[in-house]
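Trainee: below is the structure, and that's it, no one-letter string:
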């Protein structure tokens, strides 16, 4: 792929993945807030680090929200990568085989 095509492809992927991940996180957060209120009868803690928030509640909120938002973001990124691959015929930049070596990634 030509350098200009690769840069353009990289920019398209960056925007596409950003929109997908932010959208997924927003939807997951709204669902979490609703689910938390239904399960506990209280609104979720605005700031779990606040000393006025019960420690058990803060830990539960941090664990549940962190895990579910992380999963939603990962799922959205995978779906966006699949859509990108179907649309272009190849994986997005950074996900193609051999990209790890090009980026200097050291496991």
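Mentor: That came in fine, so what should we check first? Not measured: the values here are computed from a predicted model.
Trainee: use CA for all of it now, contacts and neighbours both
Mentor: Fine.
Trainee: any buried residues in the helix ranked longest in the chain, and which?
Mentor: Ranked by residue count and defined by DSSP state H, the top helix of the chain is helix 3-40. Across helix 3-40, burial judged by 16 or more other C-alpha atoms under 10 Å covers 9, 13, 16-18, 20-21, 24-25, 28-29, 32-33, 36.
Trainee: including distance to residue 103, could the residues you listed go into TSV?
Mentor: What follows is the buried residues of helix 3-40, written out as TSV (distance: C-alpha to C-alpha, whole Å):
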residue	distance to residue 103
9	16
13	16
16	21
17	19
18	20
20	23
21	22
24	27
25	27
28	31
29	33
32	36
33	38
36	41
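Trainee: got another one to weigh against that:
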């Protein structure tokens, strides 16, 4: 039989996975929008295309990589804190009723 902490870890994995997908999608859209507003050009789709300068391709890769990673770190840490707080409240409520 599965341990109670294993069930909670599975819940966090499901929440974390879904949160990761939504965060990546949202960050990509936001960074692409910011890139377009800053440079006046759409983000490079095909970095191997010779129509895109090397500097632009590398610049976009750096901005996208750093932006995505920072976003995922902030969201994951915030979500983990909220999940742990919710779990503590839930456990405290269960202790009061038993």
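Mentor: Noted; the coordinates are in hand. All values derive from a computational prediction rather than experimental measurement.
Trainee: re earlier: biggest separation within the buried residues of helix 3-40 of the first structure, which pair?
Mentor: Maximum pairwise distance in these, criterion C-alpha to C-alpha, is 39.8 Å, between 9 and 36.
Trainee: other SSEs contacting the longest helix along the second structure?
Mentor: As assigned by DSSP H, the longest helix anywhere in the second structure is helix 54-97. Under the contact definition 3 or more C-alpha pairs under 8 Å, 6 or more residues apart in numbering; DSSP states H and E, helix 54-97 of the second structure sits against helix 4-39.
Trainee: what packs against the helix it packs on?
Mentor: helix 54-97.
Trainee: the helix it packs on: how far from the chain's middle?
Mentor: Relative to its chain's centre, helix 54-97 of the second structure lies at 6 Å (C-alpha atoms, centre = their mean, to the nearest Å).
Trainee: now the longest helix of the first structure on the second structure. Mean distance?
Mentor: When the second structure is superposed, helix 3-40 of the first structure averages 1.2 Å from its matched positions, counting by mean C-alpha distance after the TM-score superposition for the first structure.
Trainee: that helix vs helix 55-88, what angle?
Mentor: Put simply, helix 3-40 of the first structure runs at 150 degrees to helix 55-88, going by axes from the mean of the first three to the mean of the last three C-alpha atoms, to 10 degrees.
Trainee: counterpart of residue 5 of the first structure over in the second structure?
Mentor: Under the alignment by TM-score structural alignment, residue 5 of the first structure pairs with residue 4 in the second structure.
Trainee: what's the distance between its match and residue 91 of the second structure?
Mentor: 12 Å (C-alpha to C-alpha, to the nearest Å).
Trainee: now swap in residue 19 of the second structure and tell me
Mentor: 23 Å.
Trainee: state the distance from residue 55 of the first structure to residue 87 of the first structure.
Mentor: The value you get for residue 55 of the first structure to residue 87 of the first structure, if C-alpha to C-alpha is used, is 47 Å.
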